[in-house]
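Asker: Show me how the following folds:
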Amino acid sequence: MNYEFTIIVPVYNEQDCLPHLFDELKAYLGKASVTTKVLFVDDGSSDRSPQLIKEFCLKTDHFNYLLFERNFGKGAALKAAFDHIDTPLLGYLDADLQTYPIDFEKLLPFAGKFDLVTGWRKQRKDTPVKRISSLIGNGVRNFFTKDHMHDTGCPLKIIKTNYAQNIPMFKGLQRFLPAMVLLQDGKIKEVEIPHYPRLAGESKYNFRNRFMGPLLDCFAYVWMKKSYISYKVSEKNE
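Answerer: Here you go, the predicted structure:
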């Protein structure tokens, strides 16, 4: 099958969410407006997530997996997925189902004209602490990156694969995807999407890793922006 779109799902200790997630992804693949497959990347989970992913993928068409030998972080999970993608478009979805796969249909109409299309969770369904820390984190990133995104960290995105594969790997990668596409002179767009309460499991985020980590990552981004090499060949002789 000639797939056009791959959905990447990074997973870390989400055994309670996975059965529902499997159902939602299977249902979406039957409705998707482009031919779609799914790539799970388990980031060294210590619960039953790797076993559940493996069992599901081995018996279900259009689903594949990568299992890390230990926890490397979400940025590493995304980069590993980028390196294994063979479709012109890729998407990114968190395993906690606070965003749903069907909402890729809100982004896909813009994927031709834009090189990255990201969701905007305008009506957040999070705890007050999570909302405030995300608001601060987005403000800090906007100060450094000037990407003018309302919701840089929204875990529902579509990226042209050639742009994603040119992004250098670093910790906190997922926080800077729009900015890294802009560094390549790409075009980005934000689209409002629904947001839902977490159904099961526990959030992996707190004030420290939503604010202090991103703040330090911003300094790394500033260095990378100054050092980033980008070029386009106008002509070559075969």
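Asker: switch to C-alpha atoms for all contacts and neighbour counts from now on
Answerer: OK.
Asker: SS state for residue 66?
Answerer: strand (DSSP: H, G, I helix; E, B strand; the rest coil).
Asker: count of neighbours near residue 133?
Answerer: Per other C-alpha atoms under 10 Å, the neighbour tally for residue 133 reads 18.
Asker: Tell me which residues touch the nearest residue to residue 113 once chain neighbours are set aside, please.
Answerer: Among residues not flanking residue 113 along the chain, residue 187 sits closest, at 8.0 Å (C-alpha to C-alpha, 6 or more residues apart in numbering). The contact partners of residue 187, by C-alpha atoms under 8 Å, 6 or more residues apart in numbering, come to 113, 114, 115, 116, 181.
Asker: ok, residue 187 to residue 88 distance?
Answerer: 16 Å (C-alpha to C-alpha, to the nearest Å).
Asker: Also residue 25?
Answerer: Taken as C-alpha to C-alpha, the span from residue 25 to residue 88 is 20 Å.
Asker: Go through this structure and flag its longest helix.
Answerer: Longest helix in the chain by number of residues (criterion: DSSP state H): helix 128-145.
Asker: Give me the subset of the contacts of residue 187 lying in strands.
Answerer: residue 116 (DSSP state E).
Asker: I have a second one here; can you model it like the first so I can compare?
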Amino acid sequence: MPELTIIIPVYNEAENLLRVEKALVEYRAIATKTTAFLFVNDGSTDKSEKLISEICEHNIDFHFISFTKNYGLSAALKAGFDWVESPLLGYIDSDLQTTPEDFNLLLEYIDEYDLVTGVRTGRKDDFVKNVSSKVANGIRRLFTQDGMQDTGCPLKVIKTDYAKRIPMFNGLHRFLPAMILLQKGHVHQIPVRHFPRIGGEAKFGVWNRIFGPLSACFAYLWMRRNYIRFEVKKNS
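Answerer: I've put the predicted structure just below:
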């Protein structure tokens, strides 16, 4: 049983997957915890599924789930959360704009916290993406009051039992720290490196980076008011 399983959602990232394989194999050699990897193919229409299957065939502790069609990032993460059995899980995007090496930075704090998330420093995105990301983060902070500077950073480590209790819905991947706080968990954020996208195309534009999160904020407020939380006093 690995101590950590890293979830890698994939949607039409065939251009990046060999680089992803190399980066993950190199990380496994320096990982501070025994690590497995789970690709979640979110209905890719390019050669991603074929490449993922080949990667998993010749790498131990590499696994995959493949959807029948594109369901979105929140569904891919939910599938990963359900599948993982290790006590810790991680999440990284397949565009490699963050590096698996920085998981070791996050893991330094995971004993003390229930979710540790990266904050991208020196963002290498274009002007429109940077501005829309800042606006989206500001909107989320206003609604959630979670104090997170960069909830969209695709580099996180979560204690699995907390992740499995998150009631996921479309768009909720943007609220993972807030959903840990709803469980009375503790969250922490640390700076991580950021790199330009080398291959493939970005899946989020201005519309789904700003207006998508805005609608999800209202769903989050409803959930926060109605979230079920209890403690067991005794059992037989």
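Asker: TM-score for the pair, please.
Answerer: Once superposed, chain against chain, the TM-score is 0.99 (TM-score structural alignment, normalised by the length of the second structure); 236 aligned residues with a C-alpha RMSD of 0.7 Å.
Asker: which residues touch the residue nearest in space to the middle of the first structure?
Answerer: With distances taken as C-alpha atoms, centre = their mean, the residue of the first structure nearest its centroid is residue 92 (3.4 Å). Taking C-alpha under 8 Å, 6+ apart as the criterion, residue 92 of the first structure is in contact with 7, 8, 9, 155, 156, 157, 158.
Asker: Between all of the residues you listed, which two are separated the most?
Answerer: For the contacts of residue 92 of the first structure, the farthest-apart pair by C-alpha to C-alpha is 9 and 158; their separation is 12.5 Å.
Asker: Looking at these two, which has the bigger crowd around it?
Answerer: Neighbours per residue (other C-alpha under 10 Å) separate residue 9 of the first structure from residue 158, with residue 158 holding more: 28 against 23.
Asker: Just confirm the more buried one contacts residue 90, I think it does.
Answerer: Yes. If you go by C-alpha atoms under 8 Å, residue 158 of the first structure and residue 90 touch, sitting 5.7 Å apart.
Asker: how about the strands in the second structure?
Answerer: In the second structure, the strands defined using DSSP E lie at 4-10, 35-41, 62-66, 88-92, 115-120, 155-159, 187-192.
Asker: Compare those and give me the one nearest residue 171 of the second structure.
Answerer: Closest to residue 171 of the second structure of the strands of the second structure, according to C-alpha to C-alpha: strand 4-10, at 14.5 Å.
Asker: The closest one vs the first structure, mean deviation?
Answerer: Once fitted to the first structure, strand 4-10 of the second structure is off its aligned match by 0.2 Å on average (mean C-alpha distance after the TM-score superposition for the first structure).
Asker: still on that earlier bit, redo the contacts of residue 92 of the first structure as CSV? Include distance to residue 38 of the first structure.
Answerer: Shown next, in CSV, are those (distance: C-alpha to C-alpha, whole Å):
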residue, distance to residue 38 of the first structure
7, 5
8, 6
9, 7
155, 15
156, 14
157, 14
158, 13
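Asker: Residue 192 of the first structure: which of those is nearest?
Answerer: residue 156 (10.6 Å).
Asker: quick one, what contacts that closest one?
Answerer: So residue 156 of the first structure contacts 91, 92, 93, 94, 99, 104, 118, 119 (C-alpha under 8 Å, 6+ apart).
Asker: Equivalent analysis for residue 165 of the first structure, please.
Answerer: Applying C-alpha under 8 Å, 6+ apart, the residues near residue 165 of the first structure are 79, 82, 83.
Asker: Same question for residue 77 of the second structure.
Answerer: Residue 77 of the second structure sits in contact with 7, 9, 40, 173, where contact means C-alpha under 8 Å, 6+ apart.
Asker: Ok, residue 226 of the second structure next?
Answerer: Residue 226 of the second structure neighbours (C-alpha under 8 Å, 6+ apart): none.
Asker: same deal with residue 209 of the second structure?
Answerer: Residues counted as contacts of residue 209 of the second structure (C-alpha under 8 Å, 6+ apart) are 132, 133, 136.
Asker: and which of those is nearest residue 213 of the second structure?
Answerer: residue 136 (6.7 Å).
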